[in-house]
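A.B. asks: Generate coordinates for the sequence data below:
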Amino acid sequence: MLYWTGKDDVFLLIWLPRLIQAVFSSIADIKLYSLVKRMENSNVAKWVYFSQLCSWFTWYCSSRTLTNTMEAVLGTLALYYYPLEGSRTKSSTKYLFFVALAFLVRPTAPILWVPLLLYHFSKEQKKLDLILLHCLPVGLLALGGSVIIDWMYFGEWTVVQWNFLKFNVLQNIGSFYGSHPWHWYMTQGFPVIMGTHLPFFIHGCIVAPRRYRVLLVAIVWTVLIYSTLSHKEFRFIYPVLPLCMIFCEKSENCGNYTNDSVSRLFFNEH
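C.D. replies: Predicted coordinates for the structure are as follows:
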């Protein structure tokens, strides 16, 4: 785009992609706030938003042009439309569309969504309609569009998602860039990206309502599956962070009096 407009100078090449990514990340943060507001109330949503904004790893990644950052953005948008119990923004087609886009951006993205998809399928009364009218059309459209775009770019039929999985998972060539013990995400990776939020997250998991358990299962599942891969990085589990903020809020919002006072302090409520 910059080439076509004659504006492909170094400054714009460096900063424009970061700015665009920051805008996408901001939209995802707003969607997370809106989701919780519709499920709970504005005070609860503000604490989730506050937790998200206080996350050092969110600030570190949100403007970086990493596939994991866009994966986290698309995952949050998908969560906004996911049929969580009590959600008033549910839409099977829309959330599946964002999951499919996340898969195209990074083929390991569906790992997070396996428990959520299975949970949705188990709760859905019209299972055949879900598959035929939502899953198949969205999946075929997304994958077909990706294959056509790659064919136009490479000049031959290529499924880049398969190449990604073959390179990083089946052939395990990613270990060339470093390998870690199986417990690394549990003992170092996850605690580091959570930072000072970790105690609140642990407590929030204990006190959170039952309807949020599926999100906790998705978080644990994702960390465990990524633990089976030899090459590990902090950014790989970044997409679980927005889900973790929901549990952090459950801990922070336990004391009504204290949190009402702090809420007035930070959010200017009088």
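A.B. asks: Going by C-alpha atoms from here, please, whenever you check contacts or count neighbours.
C.D. replies: Noted.
A.B. asks: list the contacts for Leu79?
C.D. replies: Residues near Leu79 by C-alpha atoms under 8 Å, 6 or more residues apart in numbering: Tyr95.
A.B. asks: after the helix or strand containing it, next one along is what?
C.D. replies: Element membership for Leu79, per DSSP states H and E: helix 67-81. Using DSSP H and E, the helix or strand that follows helix 67-81 towards the C-terminus is helix 92-105.
A.B. asks: Could you identify the helix or strand that succeeds that next one?
C.D. replies: helix 110-123.
A.B. asks: Any buried residues in that following helix, and which?
C.D. replies: Neighbour counts over helix 110-123 (16 or more other C-alpha atoms under 10 Å) mark 110-113, 115-117, 120 as buried.
A.B. asks: Alongside the first, I'd like the structure of this one:
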Amino acid sequence: CLTATSLLRYARALARAFGPATAGWYILFQATQFHIPFYATRTLPNTFALLLTTEAARAFLPVAADAATWRKRTTKGIYLLVAAGVIFRAEIALLLATQVGYLLLTRRTTLRTVILAGLPAAILSIGISVAVDSAFWLRPVWPELESFIFNVYNGASSEWGVSPWHTYFSSSLPKLLLNPLAIPLIATALYLPATARNAGALVIPQLAFVALYSAQPHKEARFVIYAIPPLTAAAALGASYVWTRRARGVFYRLGSLVLLGGVGVSFLASMGMLFVSALNYPGGEALWMLHQRMNWEEIDVVRVHMDVLSCMTGVSKFQEEQPTKPLWGAGDGSLLIPTAQRTGIEWHYDKTEDEATLRDPAFWEQFDFALMADPSRALGNWKVTEVVWGFAGGLEVLKPGECMMYGRESVASEVLKLAWDYGDVRIATEFLGNYEIFKDAMRRSVTGGWWVGPKMEHKIHIMKRMPPGWTMP
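C.D. replies: Modelled structure (predicted):
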């Protein structure tokens, strides 16, 4: 909701700066992208930073204004970028540098204005970050400074993976923009005399930021997502130029049809990516299934271990059923946080990763359940009660009558056959998951047995610890 609000505010500002046609195309392009709506649903620092950088981009739009008004807009934009960099993501310091550098080079601001805006913003933002984060971490800390020291000064970001220097330009930006016409439209807006100046103000600071940040070995698309609203606006400038001239000749009419087709392609691609992305969170689905199962169990305390893959694929603190805990400053328990438990069960969650600990059989005796990618790593007597499927990568093509999965006859075929024969798909849903049920139903009633879709495989096993002496039947 917050991200959508900031993007709509940016669109309204584009309408005032460049006209309603540009704003309309911006909304079409932005709404049919996949990644910004996707990240908007995630509680990442980048997502919160995007709110501030989009508001800053709104303040920096090249609109006609008197000197005093423009100075206020520039001051606001600098304040927002400083706050975003200090509190949420340190790399925004580069975006601040490129944006301020562009304004100084084009003589749209002065060094005095930059200093008078940036210095108090930095002091205030550091104070807020240190005060709030130190309270949470229970030690004096400025997280983004520690992040900068670890990732940049110590060069430790390479531990998370290394990508070629051109990755952001050759892969990340095209994927984030998604529309196949976005980059040609940006180039068009930069080339045409009628739009070149405004497009340059949108594009140059963002591409300079991406170029500088490309020096960092570890790269992820979310690190440069702040550049997408201004770049999308530049593409909208190019689209608006063609669209508003569609009555002037065949060339512009055909161009307008191509623009609409590009939006359609982008929308379909976004929906496909949304469908596949929903299959990438088996860990979160497994924990949800375990919570649902416990609604019907007569048990007071549940202890569950969650392995690395579970935690990487959807398990989060927001899912946890938290027991009642004292508030800060109430160590005697006199002030309690109300619980949101549906069943009154006391849950204990464990995310131990230490290999030596995980190899100790005594460690596993404390748990009732485990969410495991590899069932053999749970030591002791354990039973797999459910299996959660996830995206295996690539496509699966099935012909009519073919019930083969990855080259082997699958138990899934027999489970589905029994489910449909008896008219009860609940057991199949528990064993296979909703996706496999949907796939089978589509093959039976719509596609005549054919299926082309994402490959799926067992990802997370929900395991229950059994009594001593229990053996697999």
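A.B. asks: Max pairwise distance over the buried residues of helix 110-123 of the first structure: which two?
C.D. replies: Comparing every pair within these by C-alpha to C-alpha identifies Ile111 and His120 as the most remote, at 15.0 Å.
A.B. asks: Let me know the closest of the buried residues of helix 110-123 of the first structure to Phe200 of the first structure.
C.D. replies: Out of the buried residues of helix 110-123 of the first structure, the member with the shortest distance to Phe200 of the first structure (by C-alpha to C-alpha) is Leu112, at 21.6 Å.
A.B. asks: where along the stretch 201-350 of the second structure do the helices fall?
C.D. replies: Counting by DSSP state H, counting those that start in this stretch, the stretch 201-350 of the second structure has helices at residues 228-243, 250-277, 282-294, 308-312.
A.B. asks: Let me have those helices in JSON lines, adding mean neighbour count as columns.
C.D. replies: Formatted as JSON lines, the helices of the stretch 201-350 of the second structure follow (neighbours: other C-alpha atoms under 10 Å):
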{"stretch": "helix 228-243", "mean neighbour count": "26"}
{"stretch": "helix 250-277", "mean neighbour count": "16"}
{"stretch": "helix 282-294", "mean neighbour count": "20"}
{"stretch": "helix 308-312", "mean neighbour count": "18"}
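A.B. asks: Pro174 of the second structure: neighbouring residues, count only.
C.D. replies: 15 (other C-alpha atoms under 10 Å).
A.B. asks: In which helix or strand does it reside?
C.D. replies: Assessed by DSSP H and E, Pro174 of the second structure sits inside helix 173-177.
A.B. asks: Just after that helix, pick out the following helix or strand.
C.D. replies: helix 182-191.
A.B. asks: In that following helix, which of the residues would be classed as buried?
C.D. replies: Quick answer for helix 182-191 of the second structure (16+ other C-alpha under 10 Å): 182-183, 185-190.
A.B. asks: Farthest pair within the residues you listed?
C.D. replies: Most distant of the buried residues of helix 182-191 of the second structure, by C-alpha to C-alpha, are Ala182 and Leu190, 12.4 Å apart.
A.B. asks: how about Thr158 of the first structure, secondary structure?
C.D. replies: With DSSP: H, G, I helix; E, B strand; the rest coil as the basis, Thr158 of the first structure sits in coil.
A.B. asks: where's it relative to Ser146 of the first structure, distance?
C.D. replies: Plainly put, Thr158 of the first structure is 9 Å away from Ser146 of the first structure if you go by C-alpha to C-alpha, to the nearest Å.
A.B. asks: list the buried ones in the top helix by length along the first structure?
C.D. replies: Criterion DSSP state H: the longest helix present in the first structure is helix 10-39. For helix 10-39 of the first structure, the buried set under the neighbour-count rule, 16+ other C-alpha under 10 Å, comprises 18-19, 21-22, 24-25, 28-29, 31-39.
A.B. asks: What separation is there between Ala215 of the second structure and Leu94 of the second structure?
C.D. replies: Ala215 of the second structure sits 12 Å away from Leu94 of the second structure, going by C-alpha to C-alpha.
A.B. asks: same deal with Thr22 of the second structure?
C.D. replies: Distance from Thr22 of the second structure to Leu94 of the second structure, by C-alpha to C-alpha: 28 Å.
A.B. asks: Just the element for the nearest residue to Glu386 of the second structure once chain neighbours are set aside, please.
C.D. replies: Leaving aside its chain neighbours, Glu386 of the second structure sits nearest to Ile462 (5.1 Å; criterion: C-alpha to C-alpha, 6 or more residues apart in numbering). Using DSSP H and E, Ile462 of the second structure maps to strand 451-465.
A.B. asks: hang on, the earlier thing: residues in the first structure matched by the helix holding Pro174 of the second structure, start to end?
C.D. replies: Under TM-score structural alignment, helix 173-177 of the second structure corresponds to residues 190-194 of the first structure.
A.B. asks: Average separation of that stretch from the aligned part of the second structure, please.
C.D. replies: Average distance, stretch 190-194 of the first structure versus aligned residues of the second structure after superposition (mean C-alpha distance after the TM-score superposition for the first structure): 1.9 Å.
A.B. asks: Map Ala31 of the second structure onto the first structure.
C.D. replies: In the first structure, Ala31 of the second structure lands on Leu53 (TM-score structural alignment).
A.B. asks: Tell me the buried residues in the match of helix 173-177 of the second structure?
C.D. replies: Buried residues in stretch 190-194 of the first structure (16+ other C-alpha under 10 Å): 190-194.
A.B. asks: Redo those as CSV? Include distance to Arg213 of the first structure.
C.D. replies: Conversion of these to CSV gives the following (distance: C-alpha to C-alpha, whole Å):
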residue, distance to Arg213 of the first structure
Phe190, 19
Pro191, 20
Val192, 23
Ile193, 21
Met194, 19
